[in-house]
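Novice: Below are the sequence and a predicted model; questions follow.
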Amino acid sequence: MSLRVAATVAAAGIVGAAVRWSIDAPLDGNWALLIANAVGCGVVGWATARHERVRRRRPRRAGTPSAGHSDAGPPVGLTIGFCGALTSMSALALQLARHLDDGQVATAGAWLVLTIAACTAAFVMGRFVVLANVRRP
């Protein structure tokens, strides 16, 4: 990884952490985590669909990756840096563990199902935003 890509990921991570904090500050931790994870999944859905759309339109020449992009995927600053700092699977695991430790099995299950549903829907909607705008021949 080049220094430029690493700096892009780090800068995007700072922005993602700030967004995460701004979501977490006014809300209950459980809801803030759900919102942050769903937003992150929506951004990843958008970024991956956008990358596929751009790649189909004009293939990149071998050996000419642009800054902030891996050779085979969407911008790493956005997906790894921003979304990596915004979302948290480990915080979800701790949330579920706390509910289970308190004997709230149904609550833990509900948060797990809600998170999976919200994140999946956000990812699909993020992709749909890009792919719905593709002109059909």
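Specialist: Now that the structure is in, tell me what you want to look at.

Novice: Please make it C-alpha for all contacts and neighbour counts, starting now.
Specialist: OK.

Novice: Am I right that Glu52 sits in a helix?
Specialist: Yes: Glu52: assigned to a helix according to DSSP: H, G, I helix; E, B strand; the rest coil.

Novice: Any figure for the gap between it and Gln95?
Specialist: 35 Å (CA to CA, to the nearest Å).

Novice: for Leu33, same thing?
Specialist: Shown here: Leu33 relative to Gln95, a distance of 9 Å by CA to CA.

Novice: The two: which is more packed in?
Specialist: For Leu33 and Gln95, the more surrounded residue by other CA atoms under 10 Å is Leu33, and the numbers stand at 23 against 18.

Novice: Second structure for comparison follows:
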Amino acid sequence: MRRRIAWTVAVAGIVGAAGRWAVATQINDDWALLVVNVAGCGLIGWAIARAGRSHAQGHPRLGSRSTPRSPAAPSPWLTAGFCGALTSMSALALQLARLLDDGRVGTAGAWLGLTVAACTGAFITGRAVVHVQRARP
């Protein structure tokens, strides 16, 4: 079973890396990095909420005092494999280092702030999509 999981994570990683490369060939590298990081954070937010939703079915309220919250893990092929290869914190660090080395401190700060805000917003939106679906009858 572990071998099958490792293979699915590896294949998903290849697909994620190919997706990142495809985006980078279409638009400027800096913007491509932002796009893939935001998309990956949105998918991870969705996957985590979806895993929690599946785990919580049959429970009145997940996380309430009457129902202890048990960890529900999202699928490793999507989170570690696909999103792990699609997104890149190391490329962001290099981008910021390049800007700082060029003396563009304000631009580096703006990219960092934009990335954190956009990725956080995408993560929250991904989770909200699942919660809205859950609320529907």
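Specialist: Noted; the coordinates are in hand. Just so you know, these numbers come straight off a predicted model, no measurement behind them.

Novice: what element comes up after the helix or strand where Arg55 of the first structure lies heading to the C-terminus?
Specialist: Counting by DSSP states H and E, the element that carries Arg55 of the first structure is helix 29-57. As assigned by DSSP H and E, the chain's next helix or strand after helix 29-57 of the first structure is helix 76.

Novice: how about the nearest residue to the most centrally placed residue in the first structure, chain neighbours excluded?
Specialist: Per CA atoms, centre = their mean, the C-alpha nearest to the average position across the first structure is that of Gly40, at 2.8 Å. Nearest non-adjacent residue to Gly40 of the first structure, counting by CA to CA, 6 or more residues apart in numbering: Cys83, 5.1 Å away.

Novice: before we move on, what about Val11 of the second structure?
Specialist: In space, not counting the residues next to it along the chain, Val11 of the second structure is nearest to Gly81; the distance is 7.4 Å by CA to CA, 6+ apart.

Novice: Now do the same for the one you found: its match in the first structure.
Specialist: In the first structure, the residue matched to Gly81 of the second structure (TM-score structural alignment) is Gly81.

Novice: Spit out the contact partners of that match.
Specialist: Thr8, Val9, Ala10, Ala11, Ala12, Gly13, Ile14, Gly16 (CA atoms under 8 Å, 6 or more residues apart in numbering).

Novice: do you know how far the closest residue in space to Val39 of the first structure that isn't next to it in sequence is from Trp111 of the first structure?
Specialist: Taking CA to CA, 6+ apart, and ignoring the residues beside it in sequence, Val39 of the first structure has Ala122 as its nearest neighbour in space, at 6.8 Å. Noted for Ala122 of the first structure: a distance of 16 Å to Trp111 of the first structure, by CA to CA.

Novice: Tell me which of the two has more neighbours.
Specialist: Neighbours were tallied for Ala122 of the first structure and for Trp111 using other CA under 10 Å; the higher tally belongs to Ala122 (22 against 19).

Novice: need the contact list for that one.
Specialist: Each residue near Ala122 of the first structure by CA under 8 Å, 6+ apart is listed here: Ala38, Val39, Cys41, Gly42, Gly45.

Novice: Right, I'll leave it there.
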